[in-house]
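Colleague: dropping the sequence and predicted coords here.
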Amino acid sequence: MNELLEYAAKDSISGGNAAVLGGGLLGLEAAKAVDDLETIKDVTIIHRQAYPLSRQLDTLGGEIVRRRIEALGVTFLGPATVSHLVTNPSGALSALELTDGSTVPCSIMVVAVGITPRDALAHASGITCAPGRGIAVDDSLCTSAPDVFAIGECASWHGHTYGLIAPGVEMADILAFNLTQTHTDVGEFKPRKMNDPDLSTKLKLMGVDVASFGDFFAEQRLATCSSMNALARMRQSTLADAVSISRKQRDANRPNPVWETTTALAETQAPMTADGSHGSDTTTNMITGLNSGSDVKVPRDVTSPRKRHGTTVAADSRVETVTYRDPFAGVYKKYIFSADGRHILGGMMVGDTADYIKLVALVKKKKALEVPPSQFIIGSGTSAGDAGDDLDDDTQICSCHNVTKGQIVQCIKDGAETIVDIKKRTKAGTGCGGCVPFMTNLFKAKMKKAGNVISDSLCPHFAMSRADLFDVVKFKKLKTFMEIMETVGVNKKSIGCEVCKPAIGSILSSLWNEHIMNPAHHANQDTNDRFMANIQRNGTFSVVPRIAAGEITPDKLIVLGQVAKKYGLYTKITGGQRVDMFGAQKADLPSIWKELTDAGFESGHAYGKALRTVKSCVGTNWCRYGIGDSVSLAIQLEERYKGIRSPHKLKGGVSGCVRECAEAQAKDFGLIATDKGWNIFICGNGGVSPRHATLFASNVPPSKVINILDRFIMFYVRTADKLMRTARWLDEMEGGIERLRRILLDDVLGICEDLEREMEDLVGTYFDEWKAVVDDPERQKQFRQFVNTDERRHQVEQITERGQPRPADWAKNFPPVHLSEDDLKTPKSMWKWRKMAQVADLMPTQAGTT
């Protein structure tokens, strides 16, 4: 890998293209890694089949993955095969020629077409190896040499090698048991033997979750067998037409009654791929007791339901499938069931793999289903079962380390108090991590069932949640971090940590709204809040003045341009309809804000866990479709809630009609105009885990909008956990949106008047944080680059791109610097201690930081 990075960084290669041969699991991972290299321009995946992951997915599932790959800017070619490598006069790779005559320009080729067992040592030692397929082992994993064993990808068991982690771990478990547990002080135990390994996989590839489990190609496999039998019957029929046949023979050739099916199964094999090879040679036969070429009659289960909504039936097969496809969300599910719907045989998932652990367990145990097959797709309408109550104790939860539900439950009974404890004791969740969400739900359910209190402490320094701490600070009127620590802290003399200090800083601002640079509060803030600007990758800061609803006068736009030119700042329009100016030196921040505040700008709080923007369309002011004055309402909301600190950032949006140009349904609170008022949406967000906002109230009169939003925001500030967005806050709220409606609209708790009064008091404390700094020379001292000199140093090289400055790219190599006394011009005998600064210049605080 290091050699590849060095090669890609060469001047003759940098900026070129790369090609990846193979679109399977390894191929997609390789393509993502190569695409992440800054020195590679374009990446092309060349695959022998028409869609990626053809060993795990069918056409529909593979198509969704292909779309996601191409959305990332990676080209997918398939079905395609490379015929020649094209080189330049110097012998370096320049392109790949395909069998159709086309070429793919590339300077790097990565081959990811499967594993090659490293069995050279075994060959040299005379140990039997499978023909090109690894070191041959028996059921006990022993090679042809006594007392020599082989496990993992190099081992060939029954002619198969396995490149997945689960079979490797299973082999290791079997061998470890046989070497250590068959002969013990308490007796002898029967050695374990290798069985067909579980080839179920669950991975995140190219940004999409993909999983396959059980006999995920059962439908195609049986259809292939049926086609072969149909051909055999056709040949028999042709022969029968040429000779005289008896009435008995004619009767035998008549169509079967509706209640029986004639199926002749050939040797079990995987579905045929585009190149004529079988997609997998490790699939097990899910129908037992049938010999190759035999014809059997199977009565149809007359008790099974006749309705087949959402299912497809494979001709002459004993399986049925239930599928779900949502190309807009990138989700595809296909589950394969026995014909009577009583057993699930396998399936595949793309985009949503939440039920993977449960379904794998059902396939492995061959348990009869207790719910209709359709429920696996559409759900039951309840959250029951999310904690695995319906799973047996021997159900495997972690396939990477073969940890069962029973082991996790026993671990909890033995005193495990956190997920970290379970990971340490069982190794569950320390592999791919795919089992962690399920394991967390199981942990919480079992702890609750046992009557144990699940700790929701803010951190080790406070034995209470953020919501409880908020109430304590409020009712005891505590005003500083040290007062809070001395009153309710676990250790009264502690100075806190990086978790509780910002959280308490936010609580104090939400209640009392004192300046965050006051000596009592400054040490509680993280870097962005401490300097009231967002720090960038080169150590400079960004400046974002408030532009309410995106409305700005030409004169103010000119001021922004003048400031940016004067201080050499990079400018960009943000998604929140503001102008962001990047590259400000810390020491320049007070001067920049002096010019901005003089022009009438205020802090945009882009650096804080506070209201950012209230985005707006032009509404009835200009738009011929508008039915609501979205600009005026957005400005009113932004002016009201500006500066309010909350558990996490808040974003709003106001759209003047249902065309939704302001994207109000992707915000923490959003309003859409109707002919009767405003529809209020809450708890939406974009980002890593987008969530569509939920309709909270319909046709709200304009006079009531402020009251409802006051209640919503204040209740969120009161009750949310640290760093919790409104979307997750609502998702984790018991009772969900209906409970929130009862609290904030029906006032079932009798707190709505208090919430409105608290918001009114908080709004009344607003002041512009940057204006306070500009007017206070003492606060400006915090922005000096050096406390003992006015000298300034630029720390990171800048370059110009598209007419604007930006930080230069990081160097690819950092050669070590070796210093010695000989490098210093002053002899050691003349070295002296020098006073660097006065202690007072560092502004020490009781919090232990400066």
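Modeller: That came through, no problem.
Colleague: use CA for all of it now, contacts and neighbours both
Modeller: OK.
Colleague: check the secondary structure at the spatially closest residue to residue 311 that is not a sequence neighbour for me.
Modeller: In space, and not counting its chain neighbours, residue 311 is closest to residue 322: 4.7 Å by Cα to Cα, 6 or more residues apart in numbering. Secondary structure state of residue 322, per DSSP: H, G, I helix; E, B strand; the rest coil, is strand.
Colleague: report the contact partners of residue 322.
Modeller: Going by Cα atoms under 8 Å, 6 or more residues apart in numbering, residue 322 touches 310, 311, 312, 334, 335, 336, 337, 373, 374, 377.
Colleague: any chance of the residues you listed in JSON lines with distance to residue 766 as columns?
Modeller: Formatted as JSON lines, those follow (distance: Cα to Cα, whole Å):
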{"residue": "310", "distance to residue 766": "57"}
{"residue": "311", "distance to residue 766": "60"}
{"residue": "312", "distance to residue 766": "63"}
{"residue": "334", "distance to residue 766": "55"}
{"residue": "335", "distance to residue 766": "57"}
{"residue": "336", "distance to residue 766": "60"}
{"residue": "337", "distance to residue 766": "62"}
{"residue": "373", "distance to residue 766": "57"}
{"residue": "374", "distance to residue 766": "55"}
{"residue": "377", "distance to residue 766": "50"}
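Colleague: looking at these, which are in strands?
Modeller: Mapping these onto strands (DSSP state E) picks out 311, 312, 334, 335, 336, 337.
Colleague: make a ChimeraX selection of the buried ones in the residues you listed.
Modeller: Those of those that count as buried under 16 or more other Cα atoms under 10 Å are selected in ChimeraX with:
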select :311,334,335,336,337
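Colleague: pull the number of nearby residues for the nearest residue to residue 82 once chain neighbours are set aside.
Modeller: Excluding its sequence neighbours, the residue lying closest to residue 82 (Cα to Cα, 6+ apart) is residue 98, at 4.3 Å. Other residues lying near residue 98 total 16 when counted by other Cα atoms under 10 Å.
Colleague: hang on, residue 530 packs against residue 522?
Modeller: Yes - using Cα atoms under 8 Å, residue 530 is in contact with residue 522, at 6.2 Å.
Colleague: now the helices for the stretch 401-550 of the chain?
Modeller: For the stretch 401-550 of the chain, the helices defined by DSSP state H, counting those that start in this stretch occupy 405-413, 419-426, 436-449, 466-476, 481-488, 500-511, 519-522, 527-531.
Colleague: need the winner for burial among the ones you listed.
Modeller: helix 500-511 (a mean of 23; mean count of other Cα atoms under 10 Å).
Colleague: for that helix, name the packing helices and strands.
Modeller: Counting by 3 or more Cα pairs under 8 Å, 6 or more residues apart in numbering; DSSP states H and E, the packing neighbours recorded for helix 500-511 are helix 466-476, helix 481-488.
Colleague: for comparison:
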Amino acid sequence: MAPAREKIVVVGHGMTGQRFVEKLVEHSAGLDAEQRPEIVVFGEESQPAYDRVKLTSYFEHMDPMRLHLQQREWYDDNKSQVTLRSGDRVVAIDSAKRVIKTREGDELGYDKLVLATGSVPFAPPIEGVCKDHLLAQFYGGSDGVSSCACEPEAHPKGVFVYRTIDDLDAMVKYSKEHKIKAAAVIGGGLLGLEAMRVCSEHLGVEDVRVLDSSPHLMRRQLDGKGGRQLIRTIESMGYKVHTRARTSRIEAEDGLCKKLYVGKAGAEGSFDIDVDMVILSAGIRPRDELARTAGTLTMADATGGGIQVDDHMATSDPHIFAVGECASHNGMCYGLVGPCYDMAAVLAYNLVNPSAKEEPKTFSIGDVSTKLKLMGVDVASFGDYSIEEDKENDDNALSLVFQDPLAGIYRKLTFTADGKNLRGGILVGDAEDYGTLSMLAKSTKPLKVSPTSLLPPPSANGGSGGAGVSIVDMDDDAQVCSCNDVSKGAICAAVRDQGCETVGAIGGCTKAGISCGGCKPLLQELLVDEMGKLGKTVDKSLCEHFRFTRQELFHIVQINKIKSFNELFESHGSDTASVYRGCEICRPAVASILASLWNELVISKDNAPLQDTNDRFLGNIQRGGSYSVVPRVPGGEITPAKIIALGEIAQRYGLYSKITGGQRIDLFGAERHQLPQIWEDLVNAGFESGHAYGKALRTVKSCVGSTWCRFGMRDSVGFAIELEERYRGIRSPHKLKGGVSGCIRECAEAQSKDFGLIATEQGYNLYVCGNGGSKPRHATLLASGIDEETCRRYLDRFLMFYIRTADKLQRTARWLEALEGGIDYLKEVVVNDKLGIAEELEAQMAHLIYTYKCEWKEIVTDPERRKMFAQYANEPSKSERGIEFIKQRGQQRPADWPKNWDALPHVPKPSNNPVIALEPETEESIESKDPSSSPMMSSQRFPGGETWVDMMHVDDVLMDSGVTLRYGKSELALFKLATSAKTGPKFRLFATQNMCPHRNSFVLSSGLVGDAGGLPKVACPIHKKRYILTTGKCLDDENYELWTFRTRLDPSTGRVSLLLPSEADLDEILASEKYRVTSAMKDYNPAEHTIEVETSLADGGEAKSTACCGDSKLEW
């Protein structure tokens, strides 16, 4: 008989307990089935493990399943090894018999017992509130009810702790039953501040305040100065903060809390507050009452409680272990997820890994670094920052402080006494460089920069912090990706030993960068360095479809006079077997090159499918799928008649209007089908396209100059108008902005533009390569004292040289920074014609200038092109908004997206999409398929079955693009992708839902289509989420998936049909009205709108979420 499997009982199913179980399953996966331990998990809450870090987000959706760390399928998949007993509290341990007892009277033996019982809220002694009653759910009897002998008035309603989903449900219920006007939060730590925000934003409380007994907020994370800066920022938001405030009594009226007293009555500094609700968030205490029943465990009573453990998480009983907040390691109980997860990983490895007997893993001092965003304010602390305020240095350390109260920024960095190493820091208001600084604090290498260079915030350094610091200089054990705990050494090894030569390959090998993506710049830096050590160069190709840089492609197109994407792909595309052409990177990049050289209409039949959504529909796509309309106002000069015309058009179509920073008027809220008519009205009023949608010249800003200003030296308005009309419509690698100032007072801000002119007595000073934005750069002087004609020539050369040589999506500022020789070399090329190409550059620019056509004028006079803007290709006369519009300050705008994206209602994931194998399609594989249809279905998905529904003519869909179809109350997207197969079909058709599940935007049909490793895909135009058209799977987030549908083409008629259920059946799943963002979205409760499609869709669970890079979260 085979020996019985080892039984490991886990008590506590919080975040740490779940992580331990996951790691145990992972480490035992390589063992034979009979060697894998049997795991039984007890959780006292009815919910399985959920994400307490995101507890506050529960108010956005009120759906517990969205917080679950694992979907139900995970437990089903591992049921042979893991048994979950939710809602079953363990009340005693008989360590002699190795048995645990539950409150239901059950007994269960164990070989090893792991306690992950976590912590409970700390309830300070307050007169009028019974602690036993308040914490009954944790310490009560079998029914979770307090057995205290207090009088009923000691149990006032309206007093809550902030710990579990049940607590939050109780708060919501109470706030709905009683009109809560004032609320007080006791405790100024992270969770207390979260609770304060909840009262204001989710419970609608007008008067919200926080009371803390400490001198400042967030005492565990911040020093006094940082805490006081946080107070100033929070108070500026309208909240009230009381420090050094110890609550002494809560008074009830008719059983409801009504008044809170601070300090002893009559004592100096005492006061009272009228309140309708009180939330206690004064810290946590380790949950060790169960451990004490064993009688064999050593408790850490001298240091605040908890179960004493060693470096291997072992207790004084050889069969019992403890992890998480209930464990006391070297006198320290950790309330952070990071250290608790580390404990779980150490213990799981040691319990099942055979090599652990010889070399067990150990837990050392936990990393208590944190980076948080509290009510929009960055707060971070890392390393050792605990120098006392009145002692700015000690024998081993010194600190540097940066403080800007006006900007709400406080930064304190602590260094070793010799200044060679960073020990830790506190960041309030600007923590953009937290990742770099925290890694420096962990490194043992001496700093290569001065300590003072690290002190200013990124916002004071033009958007870049950590001056002179590189990940390359860090130790190999420096953590680069904290989402998946990947070190610098592991990344370098992936490049060096496993042949990874792209950031994507590194992610596939190590999991670095595949979660939040915040560490990808660091991965790129390490990739370049490691490839250099190997004597290799990093592939700077445009993308996988073209093994050339943008600059190389530009010259290829120019020299070979290539006029189309297909021609370029056939002659210079990558040698792959893929049947689909291009992607969302190369298609618009090549479109820009073609436009910069030949200046053909960007929305011609061949060019339109190459354009990103903005260029394809000649407007900036906004939230919800509407567009903005920005007519050109050259130099900012506009007549009263045109101002009136703009106002009348805005009123006619209900458009939101706003003055832009580029001295023109932006009209928002136009639906796609409205654009041609709106622009027809604008063209008739004398306007033309402002190209706000394109990588092209936007504006040339001007001051009034010598025509009006008493200081003006020259006619800046006139010259700005001339330059804007000269360069209008010219496509470039990125957007271009100009400015002309009439004197050195610089009212047009010319030195923050891609090109700018400042008038002087001698002529104009020409500045280039400046920009604002997230990483501002002051423009650099190219030439001084030049006349207008010279300005034109130099600008022609400068702009054309930039268009020729810049990388894709590279602004002029970054281009100059990367240009070998910098501004001196640029002067040699533009001013001195060092390369002998000045005449050629001027001629190229002249071609663009003289072949300019207003794109919207071409559209509004062409009925065929106007058809491209219909919302529904199969029902052109119908239209519908993709988002609710609300009134604000006399205008209408889209309803706010929920502050927490979990509040968005989700389309249930399809259980049986018609899919094909996920291997890349090749010419051979596609030639074997039926050219008239997409892949066969595996089984029925709808109770009423599916039938073929005629939709439209195939010629009404442009090649390599998509259209929207209306079916009942649902929106579908139909895509037509050209293939490069030498025989067989010349194109293939794919159909999916039209709504991108990332932000519930009905826009997928407008996205760029192309190839992803041999598979057809579409990129959502809102946030570029990419979906495989054959499977519906999202390449960027496994939580998102599209419904896909089979298509059929009748070759004799050219009609396209889709295999669909009845309208009613499909509307149950995809009706637009169910998912359209509305102003009431924050109150949406999925439990009241459940849609069930087959059993596998009913649970609606959410995959485990991960924190962002460099982000440790608190486990409450």
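Modeller: Sure thing, it's come through. Note that the structure is predicted; figures quoted are calculated from it, not measured.
Colleague: what TM-score comes out when they're superposed?
Modeller: Once the chains are laid over each other, their TM-score by TM-score structural alignment, normalised by the length of the first structure reads 0.75; 743 aligned residues with a Cα RMSD of 4.5 Å.
Colleague: re earlier: which residues are in contact with both of residue 530 and residue 522 of the first structure?
Modeller: In contact with both residue 530 of the first structure and residue 522: residue 516, using Cα under 8 Å, 6+ apart.
Colleague: got the end-to-end distance for stretch 888-896 of the second structure?
Modeller: With Cα to Cα, to the nearest Å as the measure, the ends of stretch 888-896 of the second structure fall 12 Å from one another.
Colleague: what does stretch 767-780 of the second structure give?
Modeller: Start-to-end, stretch 767-780 of the second structure (Cα to Cα) is 5 Å.
Colleague: for it, give me every contacting residue.
Modeller: By Cα under 8 Å, 6+ apart, the surrounding residues in contact with stretch 767-780 of the second structure are 462-464, 750-757, 781-783, 811-813, 816, 823.
Colleague: so which of these sit within strands?
Modeller: Using DSSP E, the contacts of stretch 767-780 of the second structure in strands are 755, 756, 757, 781, 782, 783.
Colleague: do you know how far the second one is from residue 736 of the second structure?
Modeller: The one in question is residue 756 of the second structure. 11 Å.
Colleague: more neighbours: which of those two?
Modeller: Neighbours were counted for residue 756 of the second structure and for residue 736 using other Cα under 10 Å; residue 756 has more, 30 against 25.
Colleague: map the more buried one onto the first structure.
Modeller: Matched across to the first structure, residue 756 of the second structure falls on residue 670, judged by TM-score structural alignment.
Colleague: list the residues that contact that match.
Modeller: Residue 670 of the first structure neighbours (Cα under 8 Å, 6+ apart): 652, 653, 654, 655, 664, 680, 681, 682, 693.
Colleague: separation between the alignment partner in the second structure of the third one and residue 1009 of the second structure?
Modeller: In the second structure, the residue paired with residue 654 of the first structure is residue 740, using TM-score structural alignment. To residue 1009 of the second structure, residue 740 of the second structure is 40 Å away according to Cα to Cα.
Colleague: neighbour count: those two, which is higher?
Modeller: Neighbour tally, residue 740 of the second structure and residue 1009, criterion other Cα under 10 Å: the higher count belongs to residue 740, 36 against 32.
Colleague: name the SS class of that one, please.
Modeller: Counting by three-state DSSP, the backbone at residue 740 of the second structure sits in strand.
Colleague: contacting residues around it?
Modeller: With Cα under 8 Å, 6+ apart, residue 740 of the second structure has these contacts: 700-703, 716-717, 719-720, 748-750, 756-759.
Colleague: try residue 181 of the first structure
Modeller: Contacts for residue 181 of the first structure (Cα under 8 Å, 6+ apart) come out as 188, 189.
Colleague: and if you look at residue 654 of the second structure?
Modeller: 669, 892.
Colleague: which residue in the first structure aligns with it?
Modeller: In the first structure, residue 654 of the second structure lands on residue 568 (TM-score structural alignment).
Colleague: helices of the stretch 101-250 of the first structure, residue ranges please.
Modeller: Using DSSP H, counting those that start in this stretch, helices in the stretch 101-250 of the first structure cover 120-124, 165-180, 218-241, 247-253.
Colleague: please identify the buried residues of the third one?
Modeller: Neighbour-count burial for helix 218-241 of the first structure flags 218, 219, 220, 221, 222, 223, 224, 225, 226, 227, 228, 229 (criterion: 16+ other Cα under 10 Å).
Colleague: tell me the centre residue of the second structure?
Modeller: residue 516 (6.9 Å; Cα atoms, centre = their mean).
Colleague: surely that residue and residue 483 touch.
Modeller: Yes - with contact defined as Cα under 8 Å, residue 516 of the second structure reaches residue 483; the gap is 7.4 Å.
Colleague: how many neighbours does residue 880 of the second structure have?
Modeller: 10.
Colleague: helix/strand/coil for the residue lying closest to it once chain neighbours are set aside?
Modeller: Nearest residue to residue 880 of the second structure, sequence neighbours excluded (Cα to Cα, 6+ apart): residue 871, at 8.0 Å. What three-state DSSP gives for residue 871 of the second structure is coil.
Colleague: which residue ranges of the stretch 751-850 of the first structure form strands?
Modeller: 798-801, 804-807 (DSSP state E, counting those that start in this stretch).
Colleague: these: which one's closest to residue 135 of the first structure?
Modeller: strand 804-807 (53.3 Å; Cα to Cα).
Colleague: now do the contacts for residue 80 of the first structure.
Modeller: Per Cα under 8 Å, 6+ apart, neighbours of residue 80 of the first structure: 46, 47, 48, 49, 50, 98, 99.
Colleague: gap between it and residue 312 of the first structure?
Modeller: On the measure of Cα to Cα, residue 80 of the first structure and residue 312 of the first structure end up 30 Å apart.
Colleague: over to residue 566 of the first structure?
Modeller: Distance from residue 566 of the first structure to residue 312 of the first structure, by Cα to Cα: 68 Å.
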